[in-house]
Structures are given as structure tokens and as C-alpha cells.
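Trainee: okay, here's the prediction I keep looking at, along with the sequence it came from:
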Amino acid sequence: MLWLKLIFCTPAKFRNFIRVDQNGVCVEYLRCKQSPGNSWVEVDEFCLNWLGKPLPGHACKTSLGRTALLPKRLPEGPDY
């Protein structure tokens, strides 16, 4: 009966994830079957050249977009 399960059940596919730092720079790459956590961004493909560089805007699979990866900036104005 195990062979029937092997024939009809498809294994989960591996997904690509990138972890970025506060500046939006790729610091780690991970390939696994499910999301490793909140600090990871899923990408369609991965290029080793991205490590140590800002994540390209087209790379995000989710709807986060490039601006969500950058730290929030305070509005500029007079110093109080």
C-alpha cells in the first residue's frame, strides 16, 4: 500500500527565501518547503550575485515590494 501513496501523492516543492537586513541587503539564502519565519522574503528565483547587495525589486514573489524591505524613515524637519 505504500507504493500507492508514493504514486499518487506529490511531494511538496522547495521554495526560495531571502533574508534581508535593515538596509534591504540580502544576507542569507534558504531553500525549504515552508516559510522559515517573518524576516524571510519568498522569491521566484535566486542569484548568488544578490548576496551582499540590495534585493532587486522584481525578485519578491510576495506583494511586499521594495519599499517594505527598507527601514521606515522619519519625516525631515527642524531639529527640536
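Mentor: That came through fine. Numbers count the residues shown, from 1 in each chain.

Trainee: use CA for all of it now, contacts and neighbours both
Mentor: OK.

Trainee: and Trp50, what does it touch?
Mentor: Counting by Cα atoms under 8 Å, 6 or more residues apart in numbering, Trp50 touches Cys26, Pro56.

Trainee: do that again at 10 Å, thanks
Mentor: Counting by Cα atoms under 10 Å, 6 or more residues apart in numbering, Trp50 touches Ile18, Val25, Cys26, Val27, Glu28, Tyr29, Pro56, Ala59.

Trainee: likewise Cys9?
Mentor: Trp3.

Trainee: then Val20?
Mentor: Applying Cα under 10 Å, 6+ apart, the residues contacting Val20 are 26-29, 39-41, 51-55, 69-70.

Trainee: among those, which ones are buried?
Mentor: Cys26, Tyr29, Trp40, Val41, Leu51, Pro54, Leu55, Leu69 (16 or more other Cα atoms under 10 Å).

Trainee: comparison target below:
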Amino acid sequence: MRLLKSLFMPNARLRHYALLDLQGHCLAFKQCSLPPVGEGWVEVAEAHLGWMHRPLPASARVSPNVTHAQPRHALAS
């Protein structure tokens, strides 16, 4: 059954997130395909245990992908 699911369902890419407190210190890590619900979560390139209870390095953050809406052309009437 698992084989059938893997053939017809695409695998979601897992991403890493870090939970930061108000001072920017890392409190927790999470790996999931969708962004976690709640405040303080930022996407990071990897989960590094050396960052726990320390300020998260700026280089660790993943910059969000900015998508711009494509202009729509009016249909000729």
C-alpha cells in the first residue's frame, strides 16, 4: 500500500524552522513541509544544536521567496 501511495502522491519537501524568543534566541527546531502555526518561527537552512539558547546567526535564515503577480490582460470584447 505504501508503494502505491509513493507512486501517486508527490513527496512534500521538508523544511527547517527555528522558534525564536523576543531577544532572538533559539528555543526549538521543527522540520515540516508547511510553516508552523504561531509567532516566532523563522525558516532556517538547517537545524544546528549549537544555536540553542543563543542568538540565531543572520546567515542561518532562509530568505522568503517573493512571488510577483503576473499582470492579467483584458479580454477583447
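Mentor: Yep, that arrived. Values in this document were obtained by computation on a predicted structure and should not be read as measured data.

Trainee: picking that back up, over in structure 2, see which of the contacts of Val20 of structure 1 survive.
Mentor: Among those, the ones still in contact in structure 2 (both residues aligned by TM-score structural alignment, their matches' Cα atoms under 10 Å) are Cys26, Val27, Glu28, Tyr29, Ser39, Trp40, Val41, Leu51, Gly52, Lys53, Pro54, Leu55.

Trainee: out of those residues, which is nearest to Ser63 of structure 1?
Mentor: Closest approach between those and Ser63 of structure 1, by Cα to Cα: Val41, at 10.0 Å.

Trainee: assign that closest one to helix, strand or coil.
Mentor: Three-state call for Val41 of structure 1 (DSSP: H, G, I helix; E, B strand; the rest coil): strand.

Trainee: I'd say it and Arg31 touch.
Mentor: No: counting by Cα atoms under 10 Å, Val41 of structure 1 sits too far from Arg31 to count as a contact (11.4 Å).

Trainee: any common contacting residues for those two?
Mentor: With Cα under 10 Å, 6+ apart, Val41 of structure 1 and Arg31 have common neighbours Asn16, Phe17, Ile18.

Trainee: list the contacts of the most centrally placed residue in structure 2.
Mentor: The residue lying closest to the centre of structure 2 (Cα atoms, centre = their mean) is Glu43, at 4.3 Å. Residues in contact with Glu43 of structure 2, defined by Cα under 10 Å, 6+ apart, are 15-19, 29-31, 35-36, 60-64.
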